[in-house]
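Colleague: Fold the following, please.
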Amino acid sequence: MSTMDKRGGRSTQRTLWLALLFGQALVAVAIVMLIRSRPSGNPSSWNEATSQPTDRDALLHEGAELQLHLQSWRRRAAAASITEPDSILGLSTTTITTTTSSTAGASASSPTCDPNGHPVTAVAPIEPKYLMRPASEVASENPEFARLLAAHSNEQREIMLALTNAVMICKNTTLCWWNGGNILESFLEILERSNITNHLIGVTDEQAAKYLEDRAAARGPRAFAVNWFRPAVQIPAVQANTREANRVSSLKFSLLQTSLQLGHHTMITDMDLVYISNPFDELHRDADIESSSDGFDEMAYGSMTSIHDPTMGWGGGGLYMNTFTVNVGCAYLRATHRAFAVVKRAADQLAAQPGWDQQVFNEHLLTKSHGDYSSPYATLRVMDIDKFVNSKRFFRTRRAAYLPGASSSAPTPVMVHFNYHPDKHARMLCIMDRYFRNKLDACDKFPGGSEPGSR
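Modeller: Presented below is the predicted three-dimensional model:
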């Protein structure tokens, strides 16, 4: 082949290559122009002369698809050694990231590539019905709850949310299941002792409301303020004939959906526990959900174990992970789309069929994606089980470190939760005596289990 033929071939290849790049750039520019021309997701900012009603879910889906197109173009541009592809689009990386965020969490990945040239893996978009609605919409529907959250949350927009009814006062011992005792009153003392001012208590009946009103009147205006309200939500009809605890607990997800959508990071709490210090001081805040555990050993965090089937010969071994469920009696949920997705899935299931809120919550949080099922992909941090301690670890599995109190080698917990023992209130009082009133031997008499003499 002559030199001229070789030059002509290279010229033709260069022309085809430039034409391909030009065509790709035109497609990308068209996509960006479409994004920029899309009316705002906020109806109040539309131009009334040109705007048309749009479907929010469809827009979210369209935005996610457009972002995938842009990511695909960047990968091909990088493979063709095109530097600074965003300059071709007339956009900065920051602009693209903002555009991605405006799709309400449809894609959490960055459009950039990592050093070896492979794209950053994108987590699947959240199904639109599990995305949080705009806070302004939710606030307009729940103005009083929004006002209370704003008034009582801390500077980080964090709130502790609890629920109570007259059963927690336990005037009728046939209705309470912890051998008697006013858990509500003890919980209020705990809030004051640990100075947890950013709290809000939902009161579900008249008896509990009157108790709090009478208590406030007796203590006077200078006393520690108890922040409470009457929730405007109903217990799901399917929970009507379940245990009292289930009926009250089923409400927590309804309130939790609202507080998260209003942008408040929420610590949901039971009352059968003792906060020895302020739990907000011990949070890591690096996950969608940060929760205490029902685990009392290494299974709280997950432990690897194995199985061997001799009938399978040399291939009969296998590994699997053991892990305990987290306990939504003390759980901190950040106001993220993926934390909200777990809560809404649990709430929808509890509204459709009877169930135990903790079991349902864990199923949606921990079940892996498989087949047609897509996980919410919420990130989870398990709280330190020697700071956020359950009663089985305190009184039984690590008993020698905690008891007797005078020779305890364990650090002072942040919280002790009486989820394993039926004599809840009696053990609450012993923890309060030991850590609030320095009665070191207050818990020494209690057995490890529920039966006398058990260790």
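
Colleague: For the rest of this, base every contact and every neighbour count on C-alpha atoms.
Modeller: OK.

Colleague: Could you list every helix and strand that the helix ranked longest in the chain packs against?
Modeller: Looking across the chain with DSSP state H, the single longest helix is helix 3-37. Applying 3 or more C-alpha pairs under 8 Å, 6 or more residues apart in numbering; DSSP states H and E, one finds that helix 3-37 contacts helix 56-79, helix 85-89.

Colleague: One more, please, to line up against the first structure:
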Amino acid sequence: MAGRKEKIQPFHGCGIAIAILVGIVIGCVCTVLLPNDFFKSGSLKVASASCERVKMFKAEFAIISEKNAELSKQVSELTEKVRLAEQKTEIKAGPFGTVTGLQTNPTVVPDESVNPRLAKLLEKVAVNKEIIVVLANNNVKPMLEVQTASVKRVGIQNYLVIPLDDSIESFCRSNEVAYFKRDPDNAIDVVGKSGSGSAVSGLKFRVLREFLQLGYGVLLADVDLVFLQNPFGHLYRDSDVESMSDGHDNNTAYGFNDVFDDPSMTRSRTVYTTRIWVFNSGFFYLRPTLPSIELLDRVTDTLSKSGGWDQAVFNEHLFYPSHPGYIGLHASKRAMDIYEFMNSRVLFKTVRKNEELKKLKPVIVHMNYHSDKLERMQAAVEFYVNGKQDALDSFSDGS
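Modeller: Modelled structure (predicted):
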């Protein structure tokens, strides 16, 4: 019997140790899984926190669902617009006499990143996403004074000066004329501050690009013109480029057949040619389209590499057709009414000598043909604004 007890006692001690160990393990597990122990109050706190999380997730889900619905709506609308656009490109020719081609290119998507500072200014100054832009340095300050006075007289709000030196900036500030001072650029500033009229004229093609990229229609105006009406009420906006003409009558301004005669060709000595007098690069309107931006790029590139007169280069790129070695610019064009957007040749050679035409009030008068620009600008104001009937009489026809 004593021997049997010696065998049983060790086994009994091990069982007790194992039980204690199991109890400790279970206690640890419960401590990890249920940190608030087994009391009822702890369980209620866990349940309450879980409910709050569920409510928060439901609220976030509702917001995401609402945003998703809005995005789905926008996607549907864009899909429909794309579908309609695709339908418009699939056009069948209608009956004789009803077919017209599209001449208005779509506007570019505005990109404010090209010049955020200018974008903010244009939001305040522009009207209906359109702006008049004028470049000026101190050399033309007297003419700018006459022009800005005419702008205020007519009540044009969307007029913006690009001062090319400190003098013009000071003038604009003191006379409450909207202006935009460009970021420093040595290459441009040298031309702007000390350049001649022709150099500054060529500079404008480079400056205008950002306005178009921002999605604004731009009416470029030289300083040697007077505003007599608001020009935006007289634009058609059906072309990429809408420009005043250097022509002096309907034929020269809008186009005519000109016969070239070569007697050496005997029976085929006459050849009919089509001619038009150039568009004036001192007053033109550009819609914010890719062809308009391409025009500015081409003119800027040509002037920087080959030089030349900016107006000649402007017209070459507008009118030269594609031919071997050259791809023409595909931009739609409109010539402005020569009696509304009047050049000084029309005014001094024709209008002032015709009693009926003298009764017309032009939108602008541009002294592009004459060198005594300031005096003729002042005379135009006397005639059309102050009613002095002999204000134009003392000037010669030519410059």
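
Colleague: rewinding a little: so the longest helix of the first structure aligns onto which residues of the second structure?
Modeller: Mapped onto the second structure using TM-score structural alignment, helix 3-37 of the first structure covers no residues at all.

Colleague: now stretch 284-295 of the first structure
Modeller: Using TM-score structural alignment, stretch 284-295 of the first structure corresponds to residues 236-247 of the second structure.

Colleague: just to revisit the earlier point, how about the longest helix of the first structure: buried residues?
Modeller: 21, 24, 25, 27, 28, 29, 31, 32 (16 or more other C-alpha atoms under 10 Å).

Colleague: Quick check: the second one touching residue 72?
Modeller: No - here residue 24 of the first structure lies out of contact with residue 72, judged by C-alpha atoms under 8 Å, at a distance of 10.6 Å.

Colleague: and residue 77 of the second structure, what is it in contact with?
Modeller: Contacts for residue 77 of the second structure (C-alpha atoms under 8 Å, 6 or more residues apart in numbering) come out as none.

Colleague: Wasn't it part of a strand?
Modeller: No - according to DSSP: H, G, I helix; E, B strand; the rest coil, residue 77 of the second structure belongs to no strand; its state is helix.

Colleague: Return the distance of it relative to residue 66 of the second structure.
Modeller: 17 Å (C-alpha to C-alpha, to the nearest Å).

Colleague: and what of residue 86 of the second structure?
Modeller: 30 Å.

Colleague: Same question for residue 18 of the second structure.
Modeller: 59 Å.

Colleague: Helices along the first structure, start to end?
Modeller: Using DSSP H, helices in the first structure cover 3-37, 56-79, 85-89, 93-101, 135-141, 143-152, 183-193, 206-219, 244-261, 337-352, 357-366, 391-392, 399-402, 424-436.

Colleague: For residue 373 of the first structure, find the nearest of those.
Modeller: helix 357-366 (10.4 Å; C-alpha to C-alpha).

Colleague: Next, the angle from that closest one to helix 244-261.
Modeller: 40 degrees (axes from the mean of the first three to the mean of the last three C-alpha atoms, to 10 degrees).

Colleague: quick one: helix 357-366 of the first structure to the second structure mean distance?
Modeller: For helix 357-366 of the first structure, the mean deviation from the second structure after alignment is 1.2 Å (mean C-alpha distance after the TM-score superposition for the first structure).

Colleague: and that helix, what does it pack onto?
Modeller: Secondary elements touching helix 357-366 of the first structure (3+ C-alpha pairs under 8 Å, 6+ apart): helix 244-261, strand 326-333, helix 337-352.

Colleague: separation between whichever residue in the second structure pairs up with residue 246 of the first structure and residue 180 of the second structure?
Modeller: In the second structure, the residue paired with residue 246 of the first structure is residue 198, using TM-score structural alignment. In this view, residue 198 of the second structure and residue 180 of the second structure are 21 Å apart by C-alpha to C-alpha.

Colleague: Ok, residue 221 of the second structure next?
Modeller: 15 Å.

Colleague: So between those two, which is more surrounded?
Modeller: More neighbours surround residue 221 than the other of residue 221 of the second structure and residue 180, with 21 against 17 (other C-alpha atoms under 10 Å).

Colleague: Tell me how far that one lies from residue 364 of the second structure.
Modeller: 10 Å.

Colleague: before we move on, what about residue 157 of the second structure?
Modeller: Distance from residue 157 of the second structure to residue 364 of the second structure, by C-alpha to C-alpha: 16 Å.

Colleague: Could you do residue 173 of the second structure as well?
Modeller: Counting by C-alpha to C-alpha - residue 173 of the second structure and residue 364 of the second structure are separated by 25 Å.

Colleague: Of those two, which one has the most company?
Modeller: Remark: of residue 173 of the second structure and residue 364, residue 364 carries more neighbours, 21 against 11, as counted by other C-alpha under 10 Å.

Colleague: And the more buried one? What does it align with in the first structure?
Modeller: Checking TM-score structural alignment: residue 364 of the second structure goes with residue 415.

Colleague: wait, what's in contact with its match?
Modeller: 273, 274, 275, 276, 277, 279, 387, 388, 389 are the contacts of residue 415 of the first structure under C-alpha under 8 Å, 6+ apart.

Colleague: Once you drop chain neighbours, what's closest to it?
Modeller: Setting aside the residues directly before and after it, residue 415 of the first structure is nearest to residue 275 in space (C-alpha to C-alpha, 6 or more residues apart in numbering), at 4.4 Å.

Colleague: Tell me which residue of the second structure matches up with that neighbour.
Modeller: Using TM-score structural alignment, residue 275 of the first structure pairs with residue 227 in the second structure.

Colleague: Its match contacts residue 152, doesn't it?
Modeller: No - here residue 227 of the second structure lies out of contact with residue 152, judged by C-alpha under 8 Å, at a distance of 9.3 Å.

Colleague: Between these two, which is the more surrounded one?
Modeller: Neighbours were counted for residue 227 of the second structure and for residue 152 using other C-alpha under 10 Å; residue 227 has more, 24 against 13.

Colleague: give the contact list for that one.
Modeller: 147, 150, 151, 154, 363, 364, 365.

Colleague: ok, how many other residues are close to residue 165 of the second structure?
Modeller: Residues lying near residue 165 of the second structure (other C-alpha under 10 Å) number 18.
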